[in-house]
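Q: got a predicted structure here, sequence first:
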Amino acid sequence: MSYQVAVIGAGPSGSIAAYILAEKGYKTVLLERKKFPRKKTCAGGLTYKVEGLLKSIGIEMSELPIERVFERVKVMGYGKEIEVEMDPWVISTTSRSLFDKSLVDIAVSSGVNFLDGSPVTEVRRKDGIFELLAGSKLEAERLVIAEGAVPLISRKLGIRNFWPKGEVIFALEAERKGDFKDIEFRMDAVEMGYGWVFPRNGKASVGVGGMSNPAEIRRRFQEMFGSDGISAGMIPIVGNRRLEAERVYLIGDIAGLADPMTGEGIYYGMKSAVEAARALTEGKSYEDLMKPIIEDLSLRRRVASIVLPKMRRFFLLMVDKEEIAERFTWASAGKISFRDFIKWVVFRFPSLVPSLLRALL
């Protein structure tokens, strides 16, 4: 079977890319190695900016299996606690297995051919097309690779290698039953990271993640949440790397687009899908279209390099100056840009300028 585009990986970024391409009239196949619905290690949190992105491509949040919506978050640690609110909301929570399945269904309704349980075991270029082996043989003029954090197909094509040290967040996650009330971020859970509680209906996703030693993250997770039902994942963060090759586009986790401050990846994966589809359909440079996102994430990484090693100090500063916590939440949720947040801090608290300048250089 021949296609104009093959999208490899049916997470949010892959499904969004396939959906847009099918809407534009491209004959598209979406390949997924696991049978759907499948379990996915993820906290299942969607920030406010996801809603605007989805709406811009014709998808309403009401079409998706959102379980709870929160207008405030609770941030705690080192014996202190602060609550931050944002109008209309900050974070919504969902089951990733159901969320991903709903996006696949939307893509299929737009004409995408979805093949789950079809791992791509071989891919090669031949006579200007790609030949793929995914149970059966397929051909495609272009590839959109959304294979997740582990470079399999992208490595076969010589575009991506294994992630260098310092560019991956390691995370452990599990579900716990109970009547959980608040979104919680626990800033003293582990060095160079944090713990979380994301309530859903009758349960919560709990986890610990960061750039600390994985053994230490596991130890702290077990202390905080027990040892049952733990799943592990890694989250690649922004780095200086290629996002495209000839007729190949990398999106989502394999593009390394997570926020190094928070670990958020769903929004950035979806945004990369939108820009890759735009590059493909409009004949533009995908990397050029992604420059604003890469610049924003790179700024966050420079700030994270200062904040994460000194989390206690910065968290206590946010408790003391609640405006900073509020504006940081706005920047994380997409109400304001991260650069505008930095500018505001510089103007409002000039004593912090030396540290912030080091982040901006």
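A: Ah, there it is.
Q: drop to CA atoms for contacts and neighbour counts, all remaining ones
A: OK.
Q: relative to residue 45, how far out is the residue most central in space within the chain?
A: When CA atoms, centre = their mean is applied to the chain, the residue found nearest the centroid is residue 265 (0.9 Å). Taking CA to CA, to the nearest Å as the criterion, residue 265 is separated from residue 45 by 10 Å.
Q: still on that earlier bit, got a list of what the residue nearest to the centre of the chain touches?
A: Residues near residue 265 by CA atoms under 8 Å, 6 or more residues apart in numbering: 235, 252-253, 257-259.
Q: in strands, which of the residues you listed fall?
A: In strands, judged by DSSP state E, the following of the contacts of residue 265 are found: residue 235.
Q: now render the contacts of residue 265 as JSON lines, adding neighbour count and distance to residue 114.
A: JSON lines is the format used below for the contacts of residue 265 (neighbours: other CA atoms under 10 Å; distance: CA to CA, whole Å):
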{"residue": "235", "neighbour count": "27", "distance to residue 114": "26"}
{"residue": "252", "neighbour count": "28", "distance to residue 114": "18"}
{"residue": "253", "neighbour count": "27", "distance to residue 114": "20"}
{"residue": "257", "neighbour count": "27", "distance to residue 114": "25"}
{"residue": "258", "neighbour count": "25", "distance to residue 114": "26"}
{"residue": "259", "neighbour count": "23", "distance to residue 114": "29"}
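Q: pull the most distant pair out of the contacts of residue 265.
A: Across the contacts of residue 265, the two members that end up farthest from each other (CA to CA) are 252 and 259, 11.8 Å apart.
Q: in addition, the following structure is provided for comparison:
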Amino acid sequence: MNYEADIAIIGAGPAGSTAAYLLSKVGLKVILIDKCFFPRDKLCGGLVSAKALRLLEKIFDETEESLNQKQIINFSSNKFEFVCKKKSLAKCYTKVPTHFVERTVYDKFLLDKALDSGTKIIYGEEVKKVDLDSNILITSQGNKINSKYIIGADGANSILRKEFEGIGSIDKESWLKNLGFAFETYIAKDKLSFETDTMYLYFGYMKTGYAWVFPNKDKLVVGIGGLLKELNNKDFKTIFNSFLISLGLDKKTVDDYIKDIRGHPIPFGNFIENPVYKNTILIGDAAGLVNPVTGEGIYYAQRSAEIAVDVILKNYNNPGNLVEDYTKNLNLHLMPELLKTRKRRNMYFRIFNNYYLGKIVTFFMFRKVKYV
């Protein structure tokens, strides 16, 4: 089947659905293509930062209160703890809570916003071929989508990014240099003996990365992630196994959880310098726009979607300025923070991987925060 659209968007995660919503809202014909059927789960800690909440209110007019009422926010916690191996660095209580979502619910919520605004979607089909010159997509079922613009919001394994690599627009070696990997699983709250309403960050398990235990309403999200070049998958699993045992789980329970472990590459400081070519734009994880220390991606996915939409609308009838405008706006609004964080990354992990250094630094970091 042939489809015609003003904008074709690959990937219906937070980045793709946000872009689709904003573009459909102004009357453009938008088609989303996603290899999954929704709702679907996604490897992600599910942390929604304060700036992500502000962005949700700005774009969707959804406040913290409305997100709680609609049960989009799964859990909120005012407590967090930094740990080096088994030793606590800081255990604090904050006035402003940290919020967590289940990606199954959150992504479906955003997709429904896009669909309600007029977006059409093709479910369960992968994009197999992209013609960057004619803006034509071919799916795994042989469907052909012809559009004026293409947005790649299809994550760390983006097919559109690989097309950019094919024409030499992106340095593949540079991408792999800062590619991360994460393992994650769900653990029932009653399996652990410590407080399960607290956000925990664990250091000392790997050189450039950390482990986490994030609270949810009825379970815990437990994972580990860091730079892939420093380890191979086998080493990662071994470290994750050790981490789970350190939480107080017995070996049999850990073996059961390891069977259901989920792993996925994540951008970890490999931002693409020019994630735009002719009438095609990369956003979110596909463009490497993820915090290179924390791994936070939701905010950057939705903010880069907003930026891309603004640039497309501004240059809709004059796409010759797209490359310059998108790059300029990323450099203005997102890249300074991300580049500064990447520059300091090694320093951060050297500090928190050392108990005594970490203890001193967290004391000064959180001196205005209530200790518990």
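A: That came in fine, so what should we check first? Owing to the predicted nature of the structure, the values given are computational and were not obtained by experimental measurement.
Q: related to what we said a few turns ago, mapped onto structure 2, which of the contacts of residue 265 of structure 1 hold?
A: Among the contacts of residue 265 of structure 1, the ones whose aligned partners also stay in contact in structure 2 (both residues aligned by TM-score structural alignment, their matches' CA atoms under 8 Å) are 252-253, 257-259.
Q: Three-state assignment for residue 290 of structure 1, please.
A: Here residue 290 of structure 1 takes the helix state, with states given by DSSP: H, G, I helix; E, B strand; the rest coil.
Q: number of nearby residues for it?
A: As a burial measure, residue 290 of structure 1 scores 17 neighbours (other CA atoms under 10 Å).
Q: quick one: what's aligned to it in structure 2?
A: For residue 290 of structure 1, the aligned residue in structure 2 is residue 330 (criterion: TM-score structural alignment).
Q: and that match, how far is that from residue 282 of structure 2?
A: Taken as CA to CA, the spacing of residue 330 of structure 2 relative to residue 282 of structure 2 amounts to 11 Å.
Q: what does the residue nearest to the centre of structure 1 correspond to in structure 2?
A: Aligning on TM-score structural alignment places residue 265 of structure 1 opposite residue 297 in structure 2.
Q: any idea how far the closest residue to residue 352 of structure 2 other than its chain neighbours lies from residue 82 of structure 2?
A: The shortest distance from residue 352 of structure 2 to any residue other than its chain neighbours is 4.5 Å, reached at residue 358 (CA to CA, 6 or more residues apart in numbering). Residue 358 of structure 2 sits at a distance of 9 Å from residue 82 of structure 2 (criterion: CA to CA).
Q: quick one: the residue nearest to residue 352 of structure 2 is in a helix?
A: Yes: the secondary structure assignment for residue 358 of structure 2 places it in a helix, going by three-state DSSP.
Q: and residue 295 of structure 2, how many neighbours?
A: Other residues within reach of residue 295 of structure 2, judged by other CA under 10 Å, total 21.
Q: no, scratch that, I was asking about residue 291 of structure 1
A: 11.
Q: setting aside sequence neighbours, what's the nearest residue to residue 133 of structure 2?
A: Computed as CA to CA, 6+ apart, the closest residue to residue 133 of structure 2 that is not its neighbour in sequence is residue 278, at 7.6 Å.
Q: before we move on, what about residue 140 of structure 1?
A: With CA to CA, 6+ apart as the criterion, residue 140 of structure 1 has its nearest non-adjacent residue at 4.7 Å, and that residue is residue 3.
Q: tell me the counterpart of that neighbour in structure 2.
A: With TM-score structural alignment as the criterion, residue 3 of structure 1 matches residue 5.
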